[in-house]
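Sequence first, predicted model second:
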Amino acid sequence: MVVFHMVSPSNEKTKAEFVEMDLVSLLLESIIESKKSYCERALGVIDKLCETKQGRESACNNALAMPVMVKKILRVSKLTTEYSVSAIWKLSKYEEKVLMEALQVGAFKKLLLLVQVGCGDETDEKATELFEINESIHTWSGVY
């Protein structure tokens, strides 16, 4: 909980220090089979760390990032869904390959279901934007 509050403000230096300690990888490994409350806090920290370039690079370079975040959408709680979608959105805005990886592990179906069943406005906007990014990638590359 303390780490979440330390990264919540826009303190880039603190976030960079946590990324240097490989916190993204440690959290991803620990939330695979964790309880709801821990999962919520860990994904919240990952989401906040993805606001920085170093945090996004750390998440992009971790093979667990997309499978774990996609798995947590609609499975644990509304909060874990919001944090997962937000982190995927932040990563996809900077790295096209991230969205492709997310789609390969089932994000498209989960995001579609999420939009259909309803979620918070901000999460809905991010999910919709992920669909738009996906569509522009396929249109640009000629792949459908």
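Received, thanks. Numbering: from 1, shown residues only.

rest of the way, CA atoms for contacts and neighbours
Fine.

Helix or strand: which one has the spatially most central residue of the chain?
By CA atoms, centre = their mean, the chain has its centre lying nearest to A87, at 2.5 Å. Following DSSP states H and E, one finds A87 within helix 78-94.

and the comparison structure, right after this:
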Amino acid sequence: MNKIISALAAMLFAAGLAPAATAASTPTQDTRLQLTAERNVDGQDTVAFVWLDCPASDRPAHPHHAEACAALDAAGGDLDALRGAPDGSCTAEHSPVTLSAQGTYRGRTLDWTRTYGNNCEATVKTGAVLSF
């Protein structure tokens, strides 16, 4: 599955959808993250991705953009410190989902990956940021 993600990232870069490098590396305080979810749905491996840009850009937007940016800021860019659903009641279903985030948070490089037991657990832990 990691080979698929690497190939997808390479294709996006080649197609010009990846963040462009600037001639003079000026630091930015913007957040530019590619969020990826690897799941097995009905026996089929699936990979979904979305961009979370704060402030918003012209790339395909996160479905909960404003809420996700606010939650990420509240956690100081620490995806392990995100606050998801407060009740957090999930079944013990074993259907792993691997979530990842690569890019920058307020100018700081971020490279994060976690695997959760199922989609419910992932949503409880990460809230709006990785719900897509």
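That came through fine. All values derive from a computational prediction rather than experimental measurement.

What does the TM-score come to for these two?
Put the two chains on top of each other and the TM-score (TM-score structural alignment, normalised by the length of the second structure) is 0.25; 60 aligned residues with a CA RMSD of 4.9 Å.

circling back to that earlier point, would you mind measuring from the nearest residue to the residue nearest to the centre of the first structure once chain neighbours are set aside to V117 of the first structure?
Closest residue in space to A87 of the first structure, ignoring its immediate chain neighbours: D47 at 4.7 Å, by CA to CA, 6 or more residues apart in numbering. Remark: distance between D47 of the first structure and V117 of the first structure (CA to CA, to the nearest Å) = 23 Å.

Repeat that for C39 of the first structure.
Look at C39 of the first structure and V117 of the first structure: by CA to CA, they are 22 Å apart.

Same drill for those two, tell me which one is more crowded.
C39 (23 against 8; other CA atoms under 10 Å).

just checking, what packs against the strand or helix carrying that one?
For C39 of the first structure, the host element (DSSP H and E) is helix 36-49. On a contact count with 3 or more CA pairs under 8 Å, 6 or more residues apart in numbering; DSSP states H and E, helix 36-49 of the first structure meets helix 2-7, helix 12-20, helix 23-30, helix 53-60, helix 78-94.

Go again with 10 Å.
Counting contacts by 3 or more CA pairs under 10 Å, 6 or more residues apart in numbering; DSSP states H and E, helix 36-49 of the first structure packs against helix 2-7, helix 12-20, helix 23-30, helix 53-60, helix 65-72, helix 78-94.
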